[in-house]
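Enquirer: Got a sequence here, can you model it:
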Amino acid sequence: MPDRRTTLLLVVAAVPPAVEVGLLVWLNLQAAEGLAPQASAVWPYDSYHDLRWLLVYHSSWAGFVVEFLVVAVLRVVLSVALIALAWPVGTHRPSWGWLFQRNTVVTLLAALIIAPWAALSVAAAGVALSWYLLASLLPLLVLAPFLQRAVVVADWWRGLPSIELTGWTSLNFVLLTVAGAATSSGVGWWAVPIAALAGVANGLLWKRTVSAALLPRRILLYRVPVAPLAVVLVMVSPVVAQGVIGVNAGTRGEWRPPVLSQSLPADIDRAVIVLAGYASHYNGQPAADPFVERFSYRGLDGQGRPLPYEPQATQQALGTSADLLSAHVDALHRRTGRRIVLLGQSEGAMVARTYLAKRPRSPVDTVLLFSPLVRAGRTYYPPPDQQTGWGVAAGWLLRGIFGLANLTKPVKDDPDGPFVRSILDNAPFYRNQTLCPVPGVVMVAFVPTVTAAESPPGEYADIPVFQLPAFHGGIIGRAVAQRRLVEILRGVAVEDRRAEYAPLQRLAAAWQAPPLALSLNPVWRDPTGPDPARTGKVCETSRSPR
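Expert: Next up is the predicted model:
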């Protein structure tokens, strides 16, 4: 049986997650329930939890500072209480003053180190790219044993953490992932006892990690300042990661999927417009099939043919691209007399969907969406000329990260670029309507399973979906995708939803940024409309994008 102090430790660790998830159930913010178990987690998962809430839910600089100070004080008090209760019996415990001073320093240090990664998670929820989310998790695993030592050991910066400490902090990551999946599974008020049990497990891990930090079996490289090196590496890596993310999220290089490099079967009686994704470019080379054309982000020439374009052209607003697509559709329809198929990848898929919202009746009768941005627009930050608005601090943090990353990049990425802003400003539509049917149009979404990490648990599509294990942008070049494309154009119904997708959605729920409730942001034109963050459902009524 646990002693009295251990029992109190488990109670103290259980209360914050239970209270948080209870409030979320009461407020009906289902999409954020997976974060609650982290409220009493070991470092730095607790800090990552706090910062994501703060970066999304503040509406001014003053509000951010006040919220940060309040949360930091609560975090210090909770951490000191957990450490004191977890302290091994028979070992000397420092004074309360030392514990409060040390935990205050670690709270501020963790905020400084983790804030860029929390900001990238906000970006991930805004543009629905799992690369940002996945990139933010490895630094947490790296830092956890160092920061857990820092709150109890004076010379924490020397040497490598022990295998035991690294193992226990990694186990907390696994626990939080599983607990987040359980609390976010739509269980209603049952999420409260589930979160409380997760808090109890956190308490046990506090006991183990404090003991492992104080009484290591062996410290390797004791004379080497390993912790400062790790901190510097983690602080620099958001800039490096943003550059890598930019390369992988776009379509850099010449883009020639099979639909462009091969002729379609002779029995296909439609013309096809193929839309590449973000940061793609087009050199003007025609497709192999005379009835297939590339969409140009620069529009058409005097003969109605798509113009070559450079990667910067893809950074325009989705509405602008949709207007250019409308002119292309009309020109190709007049020239061929055929109905039009739109085939878009990533940003191209969003352009095609925006076009349908603006022109639901047109020569287009089939739209194939490859790697669309799923449940985008879940967070917000105002333009740089506005110093108030939800997420203002997150916006400036992202501008700093992107600005440093752009120093070595030939194609500059801008968190305030027209493409990104068109998603943020029209969040009610892109959060709720992207993968929803349009009368008279056959629509199929080709979704890589990695998108499960970027979409909160619940519905995300009400059209046929073909899922395939792949990274973002990795489906369209596969032979199976080309076969399914041809089948759809021949009128064959195609759908394949993989069994692992929904569980992966739930497992990722703990590490996403909390969504900003649609009803809070006055910038959004439909603040009282349906909100998937509350209902877990999509394709309810929502206004079209501007």
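Enquirer: only C-alpha atoms for contact and neighbour calcs from this point on.
Expert: Will do.
Enquirer: and the closest residue to residue 221 other than its chain neighbours, what element?
Expert: Distances taken as Cα to Cα, 6 or more residues apart in numbering put residue 159 closest to residue 221, at 4.5 Å, once the chain neighbours are dropped. Per DSSP states H and E: residue 159 is located in neither a helix nor a strand.
Enquirer: you'd agree residue 159 is up against residue 213?
Expert: No: in this structure, residue 159 is not within contact of residue 213 by Cα atoms under 8 Å, at 12.0 Å.
Enquirer: Proceed likewise with the subsequent sequence, for comparison:
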Amino acid sequence: MAGVAVAEEEMVRHQRGRFLGLLGLAAAFPTLQAVLFVAVNFMGAEGLSPQASAVWPYDSYNDMRWLLVYHNSWATYLGGLVLAVGLRGLLSGALVSLAWPGAVPHPGFRRILLRNLGVAAMTAAIVSPFAALAVAAGVVSLSWFVFASVGPMLLLAPFLQRAAVGPGWWRGLPSAALVGWSLLDFVVITFAGAIVWRVPGWWTVLIAAACGAVNGLLWNRSVRAAVHPARVRWRRVPVAPIAIVIALVTPLVMQGVTSGGARQRNNFRPPVLTARLPPSVPYAVIVLGGHNSAYDGVPAVDPAVQQFSYAGLDDAGQPRPYDTLNTHQSLESSADLLSRQVDALHARTRRPVALLGESEGAMVARTYLRNRPNTPVRALLMFSPLVRAARVYYPPPDADRGWGLAAGWQLRGIFAAVNLVTGGADSPDEPFIRSLQDEGPFYRFEAMCTIPNVRAIAFLPTVTAAELPPGPFANIPVFEVPSLHGGLLSRDVVNDRLVDFLAGEHINAPRREYSLYQLVGAAWQAPGLAPAINPVWRGKVSPGPPFTPQRLCQKQG
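Expert: Model (predicted):
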């Protein structure tokens, strides 16, 4: 009996040692990353450090986002991919081995390692398109890309966590326990990133270490749930391959829903074009539609109001009808057309001009005002602008080098697949997108800043917060509304406030939850590209260490 008691005590001690080793290893990698980020003052990346030891597939999703942003040639991409898969397989193999329940025979570290190297390679391939969508979100600052990249992770997680422990993972449904732990993984990663981003300085390292230890606990519970499944339902059905296909198709469907059929349904006609302005408004007004909007040529009810035409003015000085494809031109080209329309409207009405722009239209108006200090424009109202856009980069298709090279080609494949199904013409290389990226520092740091001699305000849907890094993003007044992107001008409260602003009232109504949404969404964004290392942006950013954050609303260069 004494020998049995000693053996049991030795087993308990061994299990306790493995558990502590699990927590220590899971905490080590987030700690090392946090130390590096704090040391180089890479504040924009600090909140991603807890994901260094996250469970499948969030660990590979984190790796692929970093890789797709921070490579500048095919050689560095392929080398980084091999390194990422190898390190991820080694780390997860060690974590699975340490988390293995003592009551179940251990298959041996070599077998676990080989399995996890295979899972790392497979998961990198599966999640890479979703990581590319996160890069797209960093370019155009649209939250649907964030949701389309993260949503499939929730579907894949229970299956890929089973894959790390044994064969047969691709058949049958995962247990309720494994699904529950997978959902908790998502919640922990979300709030861990928020907390790490929130704390200052070297506190970041301590909190990252604690979050890493929590990852260790999650590995422990997830591995146990995978090794000790309840009765497996649909045991003979290849559910995992079906789930992977659904996950891969979901972003394509979402992209098709948001862009497909735009040529038939996006005639832009907000209420400001269908009613007269009150006498208290001293401006002539130009209303700019967003991406994939269209205009049928019907004039506004108020003669002092015009719709901006992406096709320019006709011989009579009136806005031409335009098609959705006209909105794909560069921001500079659209700004030149706007300049002519502003001058013509000002000459006809003898009034100062106000610009009301939605989404891309807001960016056209802001581009117009960037290098034109003496214009008739005295007010700018931006609705659903692309806030802090162009945080990442990929080169044009004819380039053989450039930051984000592989990300660009993955996005071209995704958009081509969507266009094949929907008949659309959206492209990650259309002139509008390229002009955003080429002048990235301006749209990232200056677009939401005050403009001399122009009253400016931004009307923001709260969904915008999910696509923004934490911290300040504007120094102009904002009016934040619980809404989706692009739907603000149809809201009565927004139309009332825009008239009040045009009549001279000061409007500023931020919402308290907005900054919280920024924190919660930040863990799922792609890391920002350090502006100083991109040759395309050379001369457009202030000098200094490459990873030191640029100051918002401070003239670059």
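Enquirer: TM-score for this pair?
Expert: The TM-score (TM-score structural alignment, normalised by the length of structure 1) is 0.97; 543 aligned residues with a Cα RMSD of 1.7 Å.
Enquirer: between residue 159 and residue 213 of structure 1, which one's more packed in?
Expert: Ranked by neighbour count (other Cα atoms under 10 Å), residue 159 of structure 1 and residue 213 place residue 213 first, with 23 against 18.
Enquirer: Name all residues that make contact with that one.
Expert: Neighbouring residues of residue 213 of structure 1 by Cα atoms under 8 Å, 6 or more residues apart in numbering: 148, 149, 152, 153, 161, 162, 165.
Enquirer: Now check structure 2 for the residue matching it.
Expert: The pairwise alignment with structure 2 assigns residue 213 of structure 1 to residue 226, based on TM-score structural alignment.
Enquirer: sec struct for its match, please.
Expert: For residue 226 of structure 2, the secondary structure call by DSSP: H, G, I helix; E, B strand; the rest coil comes out as helix.
Enquirer: on that earlier part again, would you turn the contacts of residue 213 of structure 1 into TSV with distance to residue 338 of structure 1?
Expert: As requested, the contacts of residue 213 of structure 1 are exported to TSV (distance: Cα to Cα, whole Å):
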residue	distance to residue 338 of structure 1
148	65
149	68
152	72
153	73
161	66
162	68
165	66
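Enquirer: Please indicate which of these has the highest neighbour count?
Expert: Neighbour counts for these (other Cα under 10 Å) peak at residue 161, which has 27 neighbours.
Enquirer: isn't that one right next to residue 146, touching?
Expert: Yes: the pair residue 161 of structure 1 / residue 146 is scored as a contact, 6.4 Å apart, by Cα under 8 Å.
Enquirer: what do we get in structure 1 for residue 257 of structure 2?
Expert: For residue 257 of structure 2, the aligned position in structure 1 is residue 244, judged by TM-score structural alignment.
Enquirer: before we move on, what about residue 281 of structure 2?
Expert: Under TM-score structural alignment, residue 281 of structure 2 pairs with residue 268 in structure 1.
Enquirer: surely its match meets residue 490?
Expert: Yes: assessed by Cα under 8 Å, residue 268 of structure 1 is found in contact with residue 490 at 6.7 Å.
Enquirer: I'd like to know which of the contacts of residue 213 of structure 1 is nearest to residue 426 of structure 1.
Expert: Taking Cα to Cα as the measure, residue 426 of structure 1 lies nearest residue 148 of the contacts of residue 213 of structure 1, at 41.3 Å.
Enquirer: Pull the distance from the helix ranked longest in structure 2 to the chain's centre.
Expert: As assigned by DSSP state H, the longest helix anywhere in structure 2 is helix 2-39. Helix 2-39 of structure 2 has its C-alpha centroid displaced from the chain centroid by 35 Å (Cα atoms, centre = their mean, to the nearest Å).
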